[in-house]
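A.B. asks: Okay, structure incoming, though there's no sequence with it:
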């Protein structure tokens, strides 16, 4: 009772009125989930784990006839499919098209493991019962097993070596809690409540959320490396942005009452902001919230994307001013993981490709921490860049809006000009070589114009914000000279 009153006081003191209204509902949901854990947990911790025994990887969502057993053994998570196993995967019905994380129509669905409080097949054996103070959280559920879901399970199993090495508990949600992707925040909230109910010394200190569409490439990199030093104790949320803004596929949350309020605000965002369009559902809700500086932004830090959210290299747009450094953080050898958002139907193939890379070229991709630039970059970030969080975010969003508005307009003009030039080339019966050369010159012209117009527009915006004097043209002149 005392704990409940104390939590209630914290909510009443810190939460704005709209978010307080949702508290009773959210707490009721959390209590139901917590009771569900007690009766459906898939994990029982042994007192003395046998370190000589490899943890069994059981794929509960794949029928026994298609489980990944070969001659009585279970495949290593980094083992490629060869002729001996490919046939087993072919047994999965190809006509089944359900996607990962689709709503499960019935609580009796055979693929559901209820809420896996701690997945022992992926959890830490560690040294005895010694676990890290960081826990991993993810979700993977679907209506029927498919070839795609098979590779998602393989991607999830790539976490195993990392968990074993550093003692990370792996929490896996195997069934939907609330509609759409808000199950992510609901699941994290339920774990956060359980941890805060424990004595301080027994709690996890951080939760590391990761989507299932990623491959843990380099198991030599500890998550502890990325949490803020003591002087940044006010930072409770660590995220990485891509070119579309905040990416909710991988992030850290401190086990702290602030995180309870933040998760509650995300889940209830649509109810209290029906006028806001959530382009990427809960990810966009997170993005809107962290732009509210006093309430959420000041406790959030955006870190370099490659730290723990590196992408597969899809190429870089060079029609943006070079000094903006407007590019995704693409994976380089030694990076901890590769994330594959937006890859659509090619995602299972990319998962397989990356797991093959790790298996076939470990010396290239799996580097010791000391052989990477992590320690230097992380130290420099917290020493310098982290102190400029608000300035960096203001700059990011100024440029993002310019690209969405002005940049899109410039791209439309270029496409219209190219289309007109192609028609003229056809009318003039130009050769393919002459036509291609003409189009190339035209694209280059419009690219330079776009870069110039973006720089001009940013200069105007900065003057409006009082960040640039009217006579301060040195930077622009220098860039124009370089471009010419």
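C.D. replies: It's in. Worth saying up front: this structure is predicted, and the values here are computed from it rather than measured. Numbering: from 1, shown residues only.
A.B. asks: switch to C-alpha atoms for all contacts and neighbour counts from now on
C.D. replies: Will do.
A.B. asks: Remind me what whichever strand or helix holds residue 170 packs against, helices and strands.
C.D. replies: Using DSSP states H and E, residue 170 sits in strand 169-173. With contacts taken as 3 or more CA pairs under 8 Å, 6 or more residues apart in numbering; DSSP states H and E, strand 169-173 sits against strand 115-116, strand 134-139.
A.B. asks: Can you mark which positions in the following helix or strand past it are buried?
C.D. replies: Later in the chain than strand 169-173, the nearest helix or strand by DSSP H and E is helix 183-196. Buried residues in helix 183-196, defined by neighbour count with 16 or more other CA atoms under 10 Å: 183-193, 195-196.
A.B. asks: Go ahead and report the secondary structure state at residue 251.
C.D. replies: The three-state label for residue 251, taken from DSSP: H, G, I helix; E, B strand; the rest coil, comes out as strand.
A.B. asks: Quick check: closest non-adjacent residue to it.
C.D. replies: Computed as CA to CA, 6 or more residues apart in numbering, the closest residue to residue 251 that is not its neighbour in sequence is residue 239, at 4.9 Å.
A.B. asks: That neighbour is in what secondary structure piece?
C.D. replies: Element membership for residue 239, per DSSP H and E: strand 237-242.
A.B. asks: For that strand, which outside residues touch it?
C.D. replies: 227, 246-248, 250-254, 259, 299-305, 309, 327-329 (CA atoms under 8 Å, 6 or more residues apart in numbering).
A.B. asks: then this one, side by side with the first:
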């Protein structure tokens, strides 16, 4: 199926309005009771029945019922890895419409390469500006959760594209450079099945222009809070609109343990005005371009990059084996596994030796917080691990000396 034959998702707005009204009614419950559910066991993709929710899905054999496979680990029902969908919004973009559509095409081509259906919202769902994004994503997640086990997607990747009439520094767009890199490369390994949200940071902290969110009940609850936040906490300051609302949600107990930050240069690269861009980049995010008196407009800069990709598409299509990215991702998760094991070891050692020193407790709290808010800083994670190891070593010597 060609890109031009992709089915766009404008018809999704009507059922979503009903969903949102129900969620607003129930929203107060979630504010008092956020909880994290076990991620849904994913299944293999099956061909869709032509609904407006999907653009296309690859053929696959029917998955077994998870009821008869309760011992299987997450993602083991897939012979080709986790099942992923993409989502974005693009509308009211007359100023650079052709440029934005070309940017969309770069993601559709990537979706075709890896059998990732693409959801595109082309008009408002609710009269709420930026909050159309979490409403749109909530509808997709709920739609997937309504499917039987074995037919649900596992992850949704939100990719920032274009909506006009909003503050310019939020008018963020992306161009995907390397079709040889799959979104699945960045997903948590089985040791971190409780991670439901992957994010990156910019100079302001959490960046909601791009992120990964797992298809599970945790995501329904989190997005419900984001959508209804303005109604239930109208005095709460949200300087970055939906981005601030999402940050408020994922930093709450019950949510913060299930989100992690990855290095932004992996799949959310900024700073695109300089030339040349390193050829190991996977994706470029044009956030903030032309918002602060720059010499060139966003459309001009994006056009230059899109022309570059049209003229020489292989320049950035580097095979995965020739990139350092897989090793970096492996190191990222290895660091977090080491940090987790270090905390578990410290807990067991403290219990066995009846050690109640505040130094070890404080180091553990600090390392746990670093894992949740600064996992993208490899040096800080490793330093936290080393600090705990040193404290345990010194404490162990003292305990042995007292015996």
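C.D. replies: Cool, the structure landed. Quick caveat, the model's predicted, so the values are computed rather than measured.
A.B. asks: picking that back up, mind putting the helices and strands packed on strand 169-173 of the first structure into CSV with distance to residue 333 of the first structure and mean neighbour count?
C.D. replies: What follows is those, written out as CSV (distance: least, CA to CA, whole Å; neighbours: other CA atoms under 10 Å):
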stretch, distance to residue 333 of the first structure, mean neighbour count
strand 115-116, 33, 22
strand 134-139, 23, 22
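A.B. asks: how about the ones you listed in a markdown table, adding distance to residue 462 of the first structure?
C.D. replies: Putting these into a markdown table (distance: least, CA to CA, whole Å) gives the following:
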| stretch | distance to residue 462 of the first structure |
| --- | --- |
| strand 115-116 | 50 |
| strand 134-139 | 41 |
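A.B. asks: check the fit of the strand holding residue 239 of the first structure onto the second structure and give the mean distance.
C.D. replies: After superposition onto the second structure, strand 237-242 of the first structure lies on average 0.7 Å away from the residues it aligns with, using mean CA distance after the TM-score superposition for the first structure.
A.B. asks: Report how many residues lie close to the alignment partner in the second structure of the residue nearest to residue 251 of the first structure.
C.D. replies: Residue pairing (TM-score structural alignment): residue 239 of the first structure is matched to residue 199 of the second structure. Residues near residue 199 of the second structure, counting by other CA atoms under 10 Å, number 21.
A.B. asks: Now do residue 199 of the second structure against residue 176 of the second structure, distance only.
C.D. replies: From residue 199 of the second structure across to residue 176 of the second structure, the span is 17 Å (CA to CA, to the nearest Å).
A.B. asks: One more: residue 105 of the second structure?
C.D. replies: In this view, residue 105 of the second structure and residue 176 of the second structure are 9 Å apart by CA to CA.
A.B. asks: Please say which of these two ends up with more neighbours.
C.D. replies: A count of neighbours by other CA under 10 Å puts residue 176 above the other of residue 105 of the second structure and residue 176, at 25 against 16.
A.B. asks: contacting residues around the equivalent of that one over in the first structure?
C.D. replies: Residue pairing (TM-score structural alignment): residue 176 of the second structure is matched to residue 216 of the first structure. Contacts for residue 216 of the first structure (CA under 8 Å, 6+ apart) come out as 155, 158, 159, 162, 336, 337, 338.
A.B. asks: Skipping adjacent residues, who's closest to residue 216 of the first structure in space?
C.D. replies: In space, and not counting its chain neighbours, residue 216 of the first structure is closest to residue 337: 4.5 Å by CA to CA, 6+ apart.
A.B. asks: do residue 102 of the second structure as well
C.D. replies: For residue 102 of the second structure, ignoring the flanking residues on the chain, the nearest one in space by CA to CA, 6+ apart is residue 306 at 7.3 Å.
A.B. asks: so where in the second structure does the longest helix belonging to the first structure end up aligned?
C.D. replies: In the first structure, taking DSSP state H as the definition, the longest helix is helix 432-464. On the second structure, no counterpart of helix 432-464 of the first structure exists by TM-score structural alignment.
A.B. asks: buried stuff in that helix?
C.D. replies: For helix 432-464 of the first structure, using 16+ other CA under 10 Å, the buried residues are 435, 438-439, 443, 446-448, 450-455, 459, 461-462.
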